[in-house]
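# one predicted model, sequence on top.
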Amino acid sequence: MRAVLVRGGSGPAESLYIGEAPKPQITSTQVLVQVKAFGLNRMDIMQREGGYPVPPGASQILGVEFSGTISEVGSDVVEWKVGDHVLGLAGGGAYAEYIAVPSTHVIRKPDNLTWIEAASVPEAFLTAYQALVLIGHVRKNDDILIHAGASGVGIAAIQLARYFGANTVTVTTSKQEKIDWLLGMSNGPTHAVNYKTEDFAERVKTITAGKGVNVVIDFVGQSHFNKNINALAMDGRMTMLALLSGSLVEKVNLGPLLYKRLHIEGSTLRSRSAAYQADLIQQFSSNVFGNISGEEGKGSIKTYIHKVYSWDQIQDAHKEMEANQNIGKIMVEIT
């Protein structure tokens, strides 16, 4: 089969090319999916550069989310049949014509989502759902702070926070263009802050009348850490999903963790067990997925696409993500 490969095993975007790779062989509990579209995620860039080891047993081919048609089912699989339209989550291998995944890791694609829209859902929305619900224990009337607000996960988290009844949802980003776009979303944030020109901790204190936020979803790490601690309310919860500004915080006052009874937890969805991921997918499918539509659809939660590339433009797609100019998901269709 054809797949996007990395010349030399790691390198810049120019090292990506379409080549030949072995077609996956499925086990008795897996399905084989002929991929129609896949989404880009920042971990793909890190893996391409050699800085993100794949989980044990996962494909070395890039890509963790996809949509497509089931072309083969394992002997123990009863819930799926050849020809079913699905979207799914994988440990790797989505940048290819075929991908093998556990039967528990695909969701039936509804007719109201295109192949592109369907493939944009799994990683962003499952990560956001895990961060807010399973770890952040979001509750009705909570005040929420979400960083990297214009990213795929950020946009998903904003809408999920509103869906679960948040009182306020404050997002941070670095560009006025992104702030304007986010505030124009139909189910978007209640407030937005440019973290380069304003202290987001002080801003959320003002927004919440001095209380602080109940939940923080952070992707940034080092540069935001102390302000995040300051921004959190009593019994606040913070989920850390990435460390874009670095992992080393030189000076931290541990006092607030103690007297505010804070809960801080890090998580990477890709490294979770297959059983954990299957349970997460089941919960998300039952509680949220039916409310998702494309940007022009009628769903109370929408998936927003920044740009769609053909897979022979994969180098350009990676460069677009590296430029950090996107609002929403960068998607690729296999042609």
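Everything's here; your move. Numbers count the residues shown, from 1 in each chain.
# okay, CA-based contacts and neighbour counts for the rest of this
OK.
# pull out the buried positions in stretch 79-92.
By 16 or more other Cα atoms under 10 Å, the buried positions in stretch 79-92 come out as 80, 85-92.
# got these as TSV, with distance to Thr127 columns?
Formatted as TSV, those follow (distance: Cα to Cα, whole Å):
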residue	distance to Thr127
Trp80	25
His85	22
Val86	19
Leu87	15
Gly88	13
Leu89	11
Ala90	13
Gly91	13
Gly92	16
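# pick the one among those closest to Arg108.
The shortest approach to Arg108 among those belongs to Val86, at 4.5 Å (Cα to Cα).
# helix or strand for that closest one, which one?
Taking DSSP states H and E as the definition, Val86 sits inside strand 85-89.
# spatially, which two of the buried residues of stretch 79-92 are the most separated?
The distance between the two most remote of these (Cα to Cα) is 21.1 Å, for Trp80 and Gly92.
# going along the chain, name the strands of the stretch 1-150 of the chain.
Along the stretch 1-150 of the chain, counting by DSSP state E, counting those that start in this stretch, strands occupy 2-6, 16-20, 30-39, 65-73, 85-89, 98-102, 106-108, 143-146.
# ok, second structure coming up, stack it against the first:
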Amino acid sequence: MRAVVAAGTGGPEVLSVGEVDAPRAGAGEVVIEVVATAVNRADTLQRQGFYPPPPGATDTIGLECSGRIAELGDGVTGWSVGDEVCALLAGGGYAARVAVPVGQVMPVPGGVSLVEAACLPEVAATVWSNVFMTAHLQKGERFLVHGGAGGIGTMAIQLATARGAEVFTTAGSPEKLELCRSLGAAHAIDYHDEDFVEVLQDAGGADVILDNMGAKYLGRNVTALATAGRLVIIGMQGGAKGELDINALLRKRASVTATSLRARPVPEKAAICCGVVENVWPLVASGAIRPIVETTMPLEDVARAHQLMEDGSHSGKIVLTL
């Protein structure tokens, strides 16, 4: 089958489309004939050799996809060959077919095309699991997400707004700030000219912060928290090692949690996907949340897609079609 292959680790130029063995459905799995997949920052890290797949997962890049079920493994019920679905993957999305545990397979939300659905599983699962299952964001609380114009950010702004939070976000250009406001952000902060810490402190502090920067923002995030605030770290774009002021946490009775999604056990991922289908998909179907797609390009343009991701000028998601 067609799939993206890597000629070692390195820049986007190591990626091309080649031929690999097609997967078969194991017990409790389905095989999806992929229509589209989406590019995530974790994909670029895997390409560089910094984010290997978990044990037992395919080496093929790709953490989400949409398509049609082509094969059912033993013990799979509730689905039929030909059903249109999207899925959260441990890997393998950049290919014509992918095998996935049935608990990570989700229906395509109403009102969304099959291609658009490819960009929803990873961001929806990340935001739902971290902001709501882990940090327990409540209606009326203040929520800060960094990088509001990115894939995670655009989903986080919309979902938090739809559930009644007051949303703060950071972005780096007038166009991205305007996008954030259009998605529901009450406070869009230009990180070139404004200090998000000051903005949040003036407002009373953030009850929940979703952060992909890691070390670079650690101290400032803690300062920006409200009493009993919850900081959830999901990335290390700003470094892996930082200094944590435990005294500041104690005074605020605050918490810092670091999580990842890809390496979680299959039952945990299945529980997250169930939560997404129950709580996020109805908001997508109603139009309260919409997929934000920067561009769509064929799988053969994978190197260009990775370069666009790393340039950082895009908003929303980059989708690859097969």
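Here it is on my side, so go on. Note that the structure is predicted; figures quoted are calculated from it, not measured.
# need the TM-score from the superposition.
TM-score of the superposed chains, computed with TM-score structural alignment, normalised by the length of structure 2, equals 0.97; 322 aligned residues with a Cα RMSD of 1.2 Å.
# quick revisit: among the strands of the stretch 1-150 of structure 1, which is the most enclosed?
Mean neighbours per residue, mean count of other Cα atoms under 10 Å, is largest over the strands of the stretch 1-150 of structure 1 for strand 143-146, with a mean of 28.
# how far off centre is that one?
17 Å (Cα atoms, centre = their mean, to the nearest Å).
# what packs against the helix or strand following it?
Using DSSP H and E, the helix or strand that follows strand 143-146 of structure 1 in sequence is helix 152-163. On a contact count with 3 or more Cα pairs under 8 Å, 6 or more residues apart in numbering; DSSP states H and E, helix 152-163 of structure 1 meets helix 122-129, strand 143-146, strand 168-173, strand 301-303.
# rerun at 10 Å
helix 122-129, strand 143-146, strand 168-173, strand 213-218, strand 301-303, strand 329-333 (3 or more Cα pairs under 10 Å, 6 or more residues apart in numbering; DSSP states H and E).
# ok, which of these comes nearest Gly19 of structure 1?
strand 329-333 (16.1 Å).
# where in structure 2 does the helix ranked longest in structure 1 fall?
Across structure 1, the longest stretch assigned as helix under DSSP state H is helix 274-287. Under TM-score structural alignment, the counterpart of helix 274-287 of structure 1 in structure 2 spans residues 266-279.
# that stretch: how far from the chain's middle?
On Cα atoms, centre = their mean, the centre of stretch 266-279 of structure 2 falls 14 Å from that of its chain.
# also stretch 291-308 of structure 1?
Chain-centre distance of stretch 291-308 of structure 1: 15 Å, with Cα atoms, centre = their mean.
# also stretch 2-15 of structure 1?
With Cα atoms, centre = their mean, you get 23 Å for stretch 2-15 of structure 1.
# ok, back up a step: switch the helices and strands packed on helix 152-163 of structure 1 over to JSON lines; also include distance to Gly11 of structure 1.
Listed next are those as JSON lines, based on distance: least, Cα to Cα, whole Å:
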{"stretch": "helix 122-129", "distance to Gly11 of structure 1": "24"}
{"stretch": "strand 143-146", "distance to Gly11 of structure 1": "31"}
{"stretch": "strand 168-173", "distance to Gly11 of structure 1": "28"}
{"stretch": "strand 213-218", "distance to Gly11 of structure 1": "27"}
{"stretch": "strand 301-303", "distance to Gly11 of structure 1": "30"}
{"stretch": "strand 329-333", "distance to Gly11 of structure 1": "20"}
